[in-house]
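Asks: Let's see this in three dimensions:
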Amino acid sequence: MWIPRHGGSLFIALAFIAITPATAASPLPGEPRIAIIIDDLGYSHARGLRAIHLPGPVTLAVLPFTPHGPALAQQAAARGQDVILHQPMQSLSNHHHDPGTLTAEMPYAAFRRTLGLALDAIPQAIGVSNHTGSLLTAQAQPMSWLMNEVGTRGMFFIDSRTTAATVALDTAIAAGVPSVRRDVFLDNVIEEVAIAESFERGIAIARRNGHAGLPSKWTERRDGLLGVGLVEYRHHAGIGTDRNEPFGQRRRGGYAGDGQRKRCKSADVRCMIPPVV
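Replies: So this is what the prediction gives:
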């Protein structure tokens, strides 16, 4: 079995929210917030459980068709943590290591069937993000097919921005799909000091823009620091941590915390960013 290059480790993606013209032009009112997504889950059950039991609200991005993905998604939902589908997509390296990878060569019927099976494999998912995809996310036609399915299912999309040439976010906006992007990428130094500095930088961005974050690679020997960071920064830095989706799906009338799939009918960013609880 192929193991991801991160060794199935926890990958923390506190993704800076890009406020696009289709959403809002100024920061949202209220307490600054940081959103945390844990990517690449499904290959290791033990590491997935550690992510689920972190002392704070996080969102689990689960790869479809992995040995432990379905069970982890179910357990996360049972604990009230939100789950998104981390959909594999073709990269420029053209290595289709993950089962269910969407490729540029797929005709529409095969693309839709593969995506549908992936979504059905993780029924707890309330949104979709791309895993790899530096080739596919730069192509308008498959992104249009993707957003059509995501929108039809009432889900949101997170552009992981694995390439500067991505058209995924623009395609989502054009299709009326609630969407945000990862804007800052800081996972090259896996050390305690570097992770702490990443939190501090995220706090500074959140205070300036209202809602912010940063990504950081995670390994087994460092997973305790995230838990400490969640507690410390939440209670002492005046920064809240989002729950119920990484960038939320707040709807009129509130949202349920039961981990079941929720629906977001508006492309307004306020539909996507929940209050901190």
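
Asks: use CA for all of it now, contacts and neighbours both
Replies: OK.

Asks: Can you name the residues that contact the closest residue to His45 other than its chain neighbours?
Replies: With sequence-adjacent residues excluded and distances taken as C-alpha to C-alpha, 6 or more residues apart in numbering, His45 is closest to His68, at 5.7 Å. Counting by C-alpha atoms under 8 Å, 6 or more residues apart in numbering, His68 touches 42-45.

Asks: how near is His68 to Asn188?
Replies: 27 Å (C-alpha to C-alpha, to the nearest Å).

Asks: got it, and Ala174?
Replies: In terms of C-alpha to C-alpha, Ala174 sits 33 Å off from Asn188.

Asks: So between those two, which is more surrounded?
Replies: Taking other C-alpha atoms under 10 Å, Ala174 and Asn188 do not tie; Ala174 has more neighbours (13 against 10).

Asks: Asp38: what secondary structure?
Replies: Slight slip there: residue 38 is Ile, not Asp. What DSSP: H, G, I helix; E, B strand; the rest coil gives for Ile38 is strand.

Asks: To check against the first, give me the structure of this:
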Amino acid sequence: MRCRQLWGTLLALTIGGATTPAAAVPLISIVIDDLGDSWAEGQAAIALPGAVACAFLPESPHTRRLAELAHAARKEILVHLPLEPVAGRAHPLALSAQLATPQRSDWLGEMLAAVPYATGVNNHQGSLATSNRGAMHWLMRELSLRSTAFFIDSMTSTDSVAYPLARAYGIPATRRRVFLDHQRGEAETHAQFQRLVRIAKETGGALAIGHPYPETLKALAQLLPQLDGLGVALVEPSVLIRRVERQPPPLPMPLRMATTLSPAPEPALSAGAMP
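Replies: Okay, the predicted model is just below:
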């Protein structure tokens, strides 16, 4: 009798354990862009608690020293790669469609080498470039050949093809879902952070981009210690990609390579997109 009771108890526990798995915690990632121009803003961004990633502009005056500090603080580091916008003033180092192919490759190598410890890439501006299939075929092929660990499409244009083409070339990738400070202000950052949490709970994970504005950094310093109560976990972008995004298809793939980097017709920016 005791054997049968014990067997029944073990069977009940086994069945119960199999039918009630622990729910996965929704994940969020945050990238602070445009670092390197200001020493004080860079230090404040690096000092944010948790796995906030840091994206540095190549060749900015403080990029190398701040990237070294971020690495020492165990932050994930990205190259914030300047690409050509539809309108407005382009970054001085932005990729130009006028460059010949060898010059473009040299340019990219210099940009990637300018940020120590960088493992990922996301675009700075680039609303024109990221919507140009030829430009993105070239860029993603180059990044894949250079063993880039991951790519984040900053989604500065709703017409961007950067994310699907990164995946087509075998680069783990994701897209920005929320801008924390498209309009500056602590209240705006709080509101967008809550939106980030909502999207993560709906989809399993979401990434936000912010900038080293004092208002943004102050709001994040208040919000990040509250994550346990909000029911989400902050992780590095590479971890978010690995856990939430489907794995990109393996290379080689039969992709038709673009032979030129001719500009596409300029797409109109829609609400929520940035140049």
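
Asks: And the TM-score between these chains?
Replies: For this chain pair, the superposition-based TM-score is 0.74 by TM-score structural alignment, normalised by the length of the second structure; 223 aligned residues with a C-alpha RMSD of 2.2 Å.

Asks: roughly how far apart are Asp89 of the first structure and Met155 of the first structure?
Replies: You called it Asp, but residue 89 of the first structure is Met. In terms of C-alpha to C-alpha, Met89 of the first structure sits 18 Å off from Met155 of the first structure.

Asks: Between the two, tell me which one has more neighbours.
Replies: When Met89 of the first structure and Met155 are compared for neighbours, Met89 comes out ahead with 26 against 23, by other C-alpha under 10 Å.

Asks: What's Gly80 of the first structure aligned with over in the second structure?
Replies: Superposed on the second structure with TM-score structural alignment, Gly80 of the first structure falls opposite Arg74.

Asks: quick one: its match and Arg176 of the second structure, what's the gap?
Replies: 22 Å.

Asks: More neighbours: those two, which one.
Replies: The residue with more neighbours, out of Arg74 of the second structure and Arg176, is Arg176; 19 against 14, by other C-alpha under 10 Å.

Asks: ok, Tyr169 of the second structure touching Trp138?
Replies: No. Between Tyr169 of the second structure and Trp138 there is no contact under C-alpha atoms under 8 Å: 10.3 Å.

Asks: can you pull out the helices in the stretch 151-277 of the first structure?
Replies: Applying DSSP state H, counting those that start in this stretch to the stretch 151-277 of the first structure gives helices spanning 168-174, 192-209, 223-236, 269-272.

Asks: Using TSV, please lay out these together with distance to Arg33 of the first structure.
Replies: Listed next are those as TSV, based on distance: least, C-alpha to C-alpha, whole Å:
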stretch	distance to Arg33 of the first structure
helix 168-174	22
helix 192-209	6
helix 223-236	9
helix 269-272	13
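
Asks: Compare those and give me the one nearest Phe247 of the first structure.
Replies: With C-alpha to C-alpha as the measure, helix 269-272 is the member of the helices of the stretch 151-277 of the first structure nearest Phe247 of the first structure (5.3 Å).

Asks: Pull up the aligned stretch in the first structure for stretch 32-50 of the second structure.
Replies: Under TM-score structural alignment, the match for stretch 32-50 of the second structure is residues 38-56.

Asks: which residues are in contact with that stretch?
Replies: By C-alpha under 8 Å, 6+ apart, the residues outside stretch 38-56 of the first structure that reach it are 3-4, 8-13, 58-64, 66-70, 72, 75-76, 79, 81, 86, 131, 220, 226-227, 230-231, 241.

Asks: Just the buried residues of those residues.
Replies: Taking 16 or more other C-alpha atoms under 10 Å as the criterion, what is buried in the contacts of stretch 38-56 of the first structure is 8-13, 58-64, 66, 68-70, 72, 75-76, 81, 86, 131, 226-227, 230-231, 241.

Asks: State the distance from the residue nearest to His45 of the first structure to Ile122 of the first structure.
Replies: Counting by C-alpha to C-alpha - His68 of the first structure and Ile122 of the first structure are separated by 11 Å.

Asks: buried residues in stretch 18-37 of the second structure?
Replies: 26-37.

Asks: Looking for the alignment partner of Arg175 of the second structure in the first structure.
Replies: By TM-score structural alignment, Arg175 of the second structure lines up with Arg181.

Asks: Give me the spatial nearest neighbour of its match, chain neighbours excluded.
Replies: Asp159 (4.5 Å).

Asks: The nearest residue to Leu220 of the second structure once chain neighbours are set aside: neighbouring residues, count only.
Replies: Distance criterion C-alpha to C-alpha, 6+ apart; nearest residue to Leu220 of the second structure, sequence neighbours excluded, is Leu48 at 7.4 Å. The number of residues packed near Leu48 of the second structure is 18, by other C-alpha under 10 Å.

Asks: and the alignment partner in the first structure of Gly229 of the second structure, how far is that from Val228 of the first structure?
Replies: Counting by TM-score structural alignment, Gly229 of the second structure lines up with His236 in the first structure. Distance, His236 of the first structure to Val228 of the first structure, using C-alpha to C-alpha: 12 Å.

Asks: the more surrounded of the two?
Replies: Val228 (15 against 9).

Asks: residues contacting the more buried one?
Replies: Per C-alpha under 8 Å, 6+ apart, neighbours of Val228 of the first structure: none.

Asks: now swap in the one 3 residues further on and tell me
Replies: Remark: with contacts taken as C-alpha under 8 Å, 6+ apart, Val231 of the first structure is in contact with 55-56.
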